[in-house]
Structure formats: structure tokens, C-alpha cells
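Asker: Just a sequence and a predicted model for now, questions to come.
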Amino acid sequence: MAQLKRTANAVWHGTGKDGDGTLTTQSATLSSVPYSYIARFGDGKGTNPEELIAAAHAGCFSMALAFMLSGAGFTPEEIKADAVLTMEGEGGGWRISAVKLTVRAKIPGIEPGKFQDLAAEAKANCPVSRVLNAEITLDAALA
């Protein structure tokens, strides 16, 4: 069985509300990127875990859809995916409750029904969808 590992590192200083930290990824695409309470729960500068999960989900879904389209004999010109992640307070903590994926794609020669089928399959089977314990909805349309 094939196996793939990716790594990331987080460093935090101070309390949860007043502290701050940095995130670094194996590829160094993120290298000591700041994150903080205000970036997570407000509009402060820096990133946050939920924003990164939304980005990962949009990217994972787009790539999964591209592979499925190619496997079905279609070459996408463009796949634009947005992910809106919802986090809700629950029992004194927080949980990711939902992700809404919206995709608009330019795919020459595909019938709308076939596109809908492949988009639903990509939503169900991309690795990020499979790891999330959240309601995932999809709004897919050809551009």
C-alpha cells in the first residue's frame, strides 16, 4: 500500500488569547507564518487553522475533480473552487460543522449531468472531504 506523509510545525508563545505563534510547512510555502487568536476569531493579520483547512479542501477537491475528468476523457480548461468553512461553538469549545464547496468549471464537451456526477464523486472522495467530520455541501456548475 502506498503511503505519503506531509509535515507541518506550529510554535506558540503565551496564553491562548494574548499569545501568538507561527506555522511552517514541509515545503516551506508557509515559513514562520503568523497566527493568533485575533486572526482566528477576528480579522487580525495572519492565518488560522480553519482558513488553512478551507484552502486545503478547495485545493484537494479541485485536483480530485481534475483527475476524475481526465479519467473520463475530458480536459478541464479551468476549475475554480471556493470552500466556506463554518465553525460553531459547542459545549464550551468549537467544532467545524460544515464546509460549502462552490465550483465553477470550464470543461469543453462535457454534458451537465456527467459534470454533476464527477463533481459529486470528487466531493465524496477527495482525502480532505474524507477526513472531515462535518456536513459538506456542493454547488457545482459549468461556467
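Answerer: Looks like it arrived, so ask away. Numbering: from 1, shown residues only.
Asker: alpha carbons only for contacts and neighbour counts from here, please
Answerer: Noted.
Asker: Now the host helix or strand of A98: buried residues?
Answerer: If you go by DSSP states H and E, A98 is part of strand 93-106. For strand 93-106, a neighbour-count test (16 or more other CA atoms under 10 Å) marks 96-103, 105 as buried.
Asker: Identify the residues contacting the closest residue to P127 other than its chain neighbours.
Answerer: With CA to CA, 6 or more residues apart in numbering as the criterion, P127 has its nearest non-adjacent residue at 7.1 Å, and that residue is C60. Applying CA atoms under 8 Å, 6 or more residues apart in numbering to C60 gives the contacts 126-128.
Asker: if we can go back for a sec, which elements pack onto the strand holding A98?
Answerer: strand 78-90, strand 135-142 (3 or more CA pairs under 8 Å, 6 or more residues apart in numbering; DSSP states H and E).
Asker: Below is an additional structure, to be compared with the one above:
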Amino acid sequence: MSSQHSGSAVWSGGLKDGIGSISTQTGVLKEAPYGFKARFEDGPGTNPEELIGAAHAGCYTMALSGVLGEAGMTAQKLETTAAVTLDKVDGGFAITKVHLTLLATIPGADQAKFEEAANKAKVNCPVSKLLNAEITLDAKLQA
């Protein structure tokens, strides 16, 4: 089974004074503004790193749901945040790290099985496989 989805971007102007917009095929994002200030100075709009973070958090959480099901567990709630680090490297920029933070509510879950499932999903989620960055995880099972 294969599927293809797309996103698009439009940019006008220079790096620091320009402005762009990002859209998704589904229209969930439609001409969302982005620019230098949103990326480097906490200005208004979105940026590629937060979009990658949202995509990674969503992909990981969905993958974990599947891995938990294989292990006989069903989550009541999974909450994941992906913190994406953009660093200046060798005269340019690179995404060097993604840190996943997971808070899981899984009635009756075994701690060891939960940790095994959380790490298996981290390694095997498609977005994790795509990224050439260090990916770390803090997974917490709450009662």
C-alpha cells in the first residue's frame, strides 16, 4: 500500500524581509504565513520546524497506538510533543535533534511493555525514519 500527500510553499522577497505562505493538500493549512521572523525571532506565523514537529508528533503517536495494540494495550489518551532543534552547522543550518515527550494514559499497562512499545514506535514511525537527526524520547505512563 502506498499513498502520496503534498504540501506547497510560495515565497516573495529576500530571506530576511520576504514573506511566504504554506499550504497543505487537504486545506488544513491554507496560505499559512511564514517568514524569517517566525523561524528565528518568534514572530507571527509558522515555520518548517514546528510543522515537522507536528508531523513527527502525529506520526509517532499513531504508530505507538498500533504498537500498543499489538502488545494487547489500548491507550485512553496519548499526548506527544516533538521539540525540533535547528542549529547553525558548517556555515548553514540543520535540524540536529528532535525530542519527543509522551504522556500516556493506558489503563492496566505494564511499565516494561509500555517502554518497549514507546521505543519501538520511536524507531519505526515513518517520520522518524525520514529524519537524519538525533531523536530522543521521554515517555511517561500515568495512572
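Answerer: Perfect, thanks for sending it. Because the structure is a prediction, the values reported are computed rather than measured.
Asker: picking that back up, which one of the contacts of C60 of structure 1 is nearest E135 of structure 1?
Answerer: Comparing the contacts of C60 of structure 1 against E135 of structure 1 with CA to CA places V128 closest, at 12.5 Å.
Asker: which secondary structure element contains the closest residue to the closest one other than its chain neighbours?
Answerer: Among residues not flanking V128 of structure 1 along the chain, H57 sits closest, at 5.5 Å (CA to CA, 6+ apart). Take DSSP H and E as the rule and H57 of structure 1 turns out to sit in helix 49-71.
Asker: That helix vs structure 2, average distance?
Answerer: Mean deviation of helix 49-71 of structure 1 from its aligned counterpart in structure 2 after superposition (mean CA distance after the TM-score superposition for structure 1): 0.7 Å.
Asker: Can you tell me how far the spatially most central residue of structure 2 is from G13 of structure 2?
Answerer: For structure 2, the residue nearest the mean C-alpha position is H56 (2.3 Å; CA atoms, centre = their mean). H56 of structure 2 sits 30 Å away from G13 of structure 2, going by CA to CA, to the nearest Å.
Asker: before we move on, what about G92 of structure 2?
Answerer: Per CA to CA, G92 of structure 2 is found 20 Å from G13 of structure 2.
Asker: In structure 2, what sits opposite Q3 of structure 1 in the alignment?
Answerer: Matched by TM-score structural alignment, Q3 of structure 1 corresponds to S2 in structure 2.
Asker: ditto for L142 of structure 1
Answerer: So L142 of structure 1 corresponds to L141, using TM-score structural alignment.
Asker: Now for its match: which residues touch it?
Answerer: 103-106, 111, 114.
Asker: The residues you listed: which two are farthest apart?
Answerer: That would be L103 and Q111, which, of those, are the farthest apart (CA to CA) at 13.0 Å.
Asker: give me every residue that touches E121 of structure 1.
Answerer: For E121 of structure 1, the contact set (CA under 8 Å, 6+ apart) comprises L65.
Asker: Where does it sit: helix, strand or coil?
Answerer: Put simply, E121 of structure 1 is helix when judged by DSSP: H, G, I helix; E, B strand; the rest coil.
Asker: do you know how far it is from W94 of structure 1?
Answerer: 29 Å.
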